[in-house]
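Engineer: Okay, structure incoming, though there's no sequence with it:
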């Protein structure tokens, strides 16, 4: 056979390679003119079959590598990556078979290799018996059988004699089974480690598929509890297909899902992985709902009184055939901030109403945005709040996208032993705030911000016991420390109360959801649970906004509560090169500020002036008229705009240090106050009226 690829390449497959990977690698090698490298230990079955295909094998790797299995990626340098697994194939060899046929290569492959491809498909589908078998598997088998005249002895490839390892693994599976509940359904689940199969994974998979006492089983690899595969014996437990629908990184047989700690922690995450599929078979009316009365729009204070009178946690409104809701907690905060006479509709969120015969999978995307479930029945409207749905096991916010799991791995590499100790003390730890955001953006954060649920003294004691220099700060429920040069800050999950706009809030302990809800922007309201399992918590779709590079408020009115968030939005916009959501831009232009600016506003303003994006920050401050926070006479005219350009050129020419540049920038923007009393007060608030007046006069001289 003449090869169309001139360079000699090597295909590397994983340790304990099975027939599926072996056949796929050989099929590709015959096309590329490549050699196959099989790391030790080999699967017993494959070790026997190697004798007939030695011409395709190599004992060393010193050429360009094509990977045939993603488990090998970490060990070799690859110019190309060929993954023999496919997301729509029950058997992985089917993907290679159909690809080879499409390219016109299948007929040119030797009989013995086509036999191995067929064996790989049979191996993964139990001779096409398993529910994971797909139509494309059948098509692949048909193609191979048409080209292969002698199928005698095929069963020897895929049904080797049972060994002691088989029996030992099955006994362990039966001993370890436990029950998990999902929306009223009970599933028997068990597990086995790859190392306990003695390399006989393929045949043990077939045995487990036929083990009717257990509904589903998990294959685990290594000490990190990474899932190698999830299958089920009972037909109505479609774990295999459900996990495939999550689009895991890598191949569909070795799902890239990591759970640190003990195996029980892994089990606790499984219901979240399969819940969404179960919801397709659950009607919204199957959930426990409460009768609700829809009211017409009214003032905030009246809505709050309505909540208190009837003991409600949510007010539901109807206006022009559209439904809105607002929580009692938000009403309390708005009323405390002095907005009791404002129309509650201006602070409320629109939400859909579902019919009683719709399934929960339709409502689930809305429920995950922390919206209540509103259902219209024949006798009226019914509701279940977010907390109701969490208590019923219908709703959760944990997910496992691959990029988040990679972040978990990075954090464990830095503070893994510390997290293990905290797990032993019953402390749940979450990576939060700027740290998780920076990791997801591919940056290494300077500090690691961690939120936790548990006892703050337990955190402090664990850090001390590990010899980590740390400080306990009872007022903020936090512990600060340094580990291997990395700054750590553990802060108890908390909720806050603002008595007046912009002042420091009063805090109280809470759960992680309330902790995220109190934050400013969705991109800062993502948490990564680090123990006992790695899962993302994203109740406000911050990850989507991060991917869209958009800054969005969690609450539309949160700038009213803390005006410093207006300046923080500008900071994030220019520091991260993001865009502002339209509703955030509207809030920046419309938010009313009365009285003197709060200390937090001044702090955020100074940060903008000390930033490397100071010139763009000033342009945005002017564009959104944020200097109205400091006075009413501000006007940034053409002369000051010219001054900004001159300052930018001067800073570049003189290589001006950050402090000097920030002082000139603040002096320049202070010149925008036409009222001299407001200008003087502004410079005084910044710390030195005389210093800034001198700088302002210098700038005026240059502009003249």
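Structural biologist: Cool, the structure landed. Everything quoted here is computed from the prediction, not taken from an experiment.
Engineer: drop to CA atoms for contacts and neighbour counts, all remaining ones
Structural biologist: Fine.
Engineer: Return the set of buried residues in stretch 323-331.
Structural biologist: Across stretch 323-331, burial judged by 16 or more other C-alpha atoms under 10 Å covers 323, 324, 325, 326, 327, 328, 330, 331.
Engineer: Also stretch 372-383?
Structural biologist: Residues of stretch 372-383 classed as buried: 372, 373, 374, 375, 376, 381, 382, 383 (neighbour count, 16+ other C-alpha under 10 Å).
Engineer: end-to-end on it?
Structural biologist: Stretch 372-383 has an end-to-end distance of 7 Å (C-alpha to C-alpha, to the nearest Å).
Engineer: Packing partners of the lengthiest helix in the chain?
Structural biologist: Ranked by residue count, the top helix of the chain under DSSP state H comes out as helix 402-424. If contacts are counted by 3 or more C-alpha pairs under 8 Å, 6 or more residues apart in numbering; DSSP states H and E, helix 402-424 sits against strand 428-431, helix 433-440, helix 456-465, strand 535-537.
Engineer: residues of it that come out buried?
Structural biologist: Applying a neighbour-count criterion of 16+ other C-alpha under 10 Å, one finds 402, 404-409, 411-412, 416, 418-423 buried in helix 402-424.
Engineer: got it, and stretch 221-234?
Structural biologist: Buried positions in stretch 221-234, judged by neighbour count with 16+ other C-alpha under 10 Å: 221, 225, 226, 227, 228, 229, 230, 231, 232, 233, 234.
Engineer: who wins for proximity to residue 642 among the helices and strands packed on helix 402-424?
Structural biologist: Closest to residue 642 of the helices and strands packed on helix 402-424, according to C-alpha to C-alpha: helix 433-440, at 35.3 Å.
Engineer: also this one, for the comparison:
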């Protein structure tokens, strides 16, 4: 197996060198030896270089490597785990570097080490010598490395060979605009002053519902790298389309940047005598003043920015509706249940009217709840088709004041609807939330991927999981169903954290989808028809949860929800926090497209935990515990309004309305976290512990108690005893450590713990406390323990109780005693068995237990070691005595 790698903390020269080396070794796997510099990580996030299939170290069997190709490095200590591979006999090492005469350098079978400005230069000259031609993307990534290592061909290490290499890469499509965008450099004082003036002038022009930002300035002398300043402004304000115009002397310099297919920067600046790509362009204007350029720009934008939005792009579906014979009371109940303000009224499948909450409330106020809705619905309305243009929708909603617009097919069947709020949201952010169809290619070179996360799926997930998600999307395509991966998996993907809990949502019958998937692929299905969910179980034990897209409502605070089928948007709306409302489309045409209806990405960036609506904690008070768990696990902070809502729900007693088992489950999840103490403090601070029991608090506990518990649990897990430890029980015991038996029993009953937990936190906790007191007392008396004494004292305690004892004791000798029992005594067994005693002439009976107890004691105390020793002990102590007894 061939592997291409580079030094840890890789930079652009490493990336460009690896891409170039792949041309020389097409069958080799590209693997980073360690971390990458920040600028390179950002490049991976924004570019399409995932197509080059970089692999992770954990996906590579180091023993299979027979040839190691090193790029921009020749020292074993700089290539992480590949250092040992490079030194292994039989491994062929090829080195491409521009750092000659390095101390302790590796020696390679092939060595191409030249004194030039970058490793990319070395490899480019090999291309030139052998007639190898990179494509535009490869040339651009190589050019990034060359320009970075030579400080844009201005460093003292730059040679003529570097200029030749740069020219060769530009000739083969290397994009200097992309290079300028991604390379970070220090700004000069003139550039800083110009940047400040540009930021002061930054304004937005709304063109056909898309915001295009414009910045301008005027300086007397030339200031270089205007593209760099434009890139900084675009990133500072997260702009999707930006045009910068600066007068420098007698000329106007313009730069355009766009992330939107609807805004072609190249076409727009062509009208000013310039040009470029759809996503990056520039122009130099000689015959216009700055004022004239700024007057002309909006006119040009109106000609070129044309997104062709239609009703299908902004409507929601499915739509809640009522029949014309339904009563006002029935309609009122539906409007309240689903928190909506208007609905279509149907006669069979045909829309015949619209009813609003205001009309229903007034009718109810006048005691007309039993009257059919057809009596008070509005029949003076217009409907539209899915391909109705945005301009028509604006005229209908704004000009004719129709707040609710049904969307129907040509045959009159209702397929969606849109409201005045939907139109407003689109006008404000429609340019950012691109259409799910017709997303164009911004041009040649490296394609920026701002609205999809397909690159994250390819770069962060193991190959088997990527394949599973791809096949799930393929089955969705075959069934004509939209399929999404949702929730925590998506959240953690964006946070670059591992999460193998995969939740799939299907717009349609989730169980039928799972059964069809299992029919096509090698897995089993476990269906839960009551909840319209299923689990796909693969041959290796991996599981994927599948559910139908659904909405839910609560008949009363704290009750379990009632669930109904719905769209993906409504499914996401029922979730707990905005950061858990993200979804990724898996269907082929849209694979990797990120759905963010509720600002989840913003809250991930802002590290905020926010509920979706004001009644969230009222409808499901267990969300209070989840908010704190996510807050502490992710290092986030609850938004101020969310904290206010939580405190209000606690103060109003909604926690009393949820069942004990649901609260207990949330506590267990918190105690399963690596360090639950911060979450416990937050629960205490917000009054949730007092709800469980008035005397429960962590304020009396020192940090040392939970820290010692964590240390004890981590220590035990490193022993690899093969016996599972439920770490949450250890932490739960620490929380209860200062409570008496009666108080603990009240908590057990309040939480309705299952019988095994009731026993553990009851009699077993009491026994552990009593035994720990004995150990501590004997330790203070300098008691000389025999191992058999320790074993007799601790043998019946669960491992969690033992670790709890290690955590709370303040006596080091007591801690060592428990540790010694766990590591050396707990699993000691006698070598003899019952048939051995029978062979000695001992008849089965109660004496067997006596013999084995005595035998275990002498083994623990080191008096017997071998099987023969045990036989001798039993013969001397028991067999001889039996033989000495007179016969009757």
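Structural biologist: Perfect, thanks for sending it. Because the structure is a prediction, the values reported are computed rather than measured.
Engineer: what's the TM-score for these two chains?
Structural biologist: The TM-score (TM-score structural alignment, normalised by the length of structure 1) is 0.50; 453 aligned residues with a C-alpha RMSD of 6.1 Å.
Engineer: Output the buried residues of stretch 323-331 of structure 1 in TSV; the columns should cover secondary structure.
Structural biologist: Listed next are the buried residues of stretch 323-331 of structure 1 as TSV, based on DSSP: H, G, I helix; E, B strand; the rest coil:
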residue	secondary structure
323	strand
324	strand
325	strand
326	strand
327	strand
328	helix
330	helix
331	helix
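Engineer: Let me know the closest of those to residue 682 of structure 1.
Structural biologist: Using C-alpha to C-alpha, those come closest to residue 682 of structure 1 at residue 330, 33.2 Å.
Engineer: Touching, residue 182 of structure 1 and residue 393? I think so.
Structural biologist: Yes. Applying C-alpha atoms under 8 Å as the test, residue 182 of structure 1 and residue 393 come out as touching, 7.5 Å apart.
Engineer: residue ranges for the strands of the stretch 101-250 of structure 1, please.
Structural biologist: For the stretch 101-250 of structure 1, the strands defined by DSSP state E, counting those that start in this stretch occupy 178-182, 185-193, 216-221, 226-232.
Engineer: do the same with the stretch 451-600 of structure 1
Structural biologist: Under the criterion DSSP E, counting those that start in this stretch, the stretch 451-600 of structure 1 contains strands at 470-473, 478-483, 486-492, 494-497, 506-509, 527-529, 535-537, 550-551, 579-580.
Engineer: Adding mean neighbour count and distance to residue 684 of structure 1, write these out as JSON lines.
Structural biologist: Formatted as JSON lines, those follow (neighbours: other C-alpha atoms under 10 Å; distance: least, C-alpha to C-alpha, whole Å):
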{"stretch": "strand 470-473", "mean neighbour count": "16", "distance to residue 684 of structure 1": "32"}
{"stretch": "strand 478-483", "mean neighbour count": "18", "distance to residue 684 of structure 1": "33"}
{"stretch": "strand 486-492", "mean neighbour count": "19", "distance to residue 684 of structure 1": "33"}
{"stretch": "strand 494-497", "mean neighbour count": "20", "distance to residue 684 of structure 1": "30"}
{"stretch": "strand 506-509", "mean neighbour count": "14", "distance to residue 684 of structure 1": "28"}
{"stretch": "strand 527-529", "mean neighbour count": "26", "distance to residue 684 of structure 1": "40"}
{"stretch": "strand 535-537", "mean neighbour count": "25", "distance to residue 684 of structure 1": "44"}
{"stretch": "strand 550-551", "mean neighbour count": "24", "distance to residue 684 of structure 1": "32"}
{"stretch": "strand 579-580", "mean neighbour count": "18", "distance to residue 684 of structure 1": "31"}
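Engineer: Arrange these in CSV, one row each, with distance to residue 628 of structure 1 as further columns.
Structural biologist: Output for the strands of the stretch 451-600 of structure 1, formatted as CSV (distance: least, C-alpha to C-alpha, whole Å):
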stretch, distance to residue 628 of structure 1
strand 470-473, 36
strand 478-483, 35
strand 486-492, 34
strand 494-497, 25
strand 506-509, 27
strand 527-529, 35
strand 535-537, 37
strand 550-551, 22
strand 579-580, 20
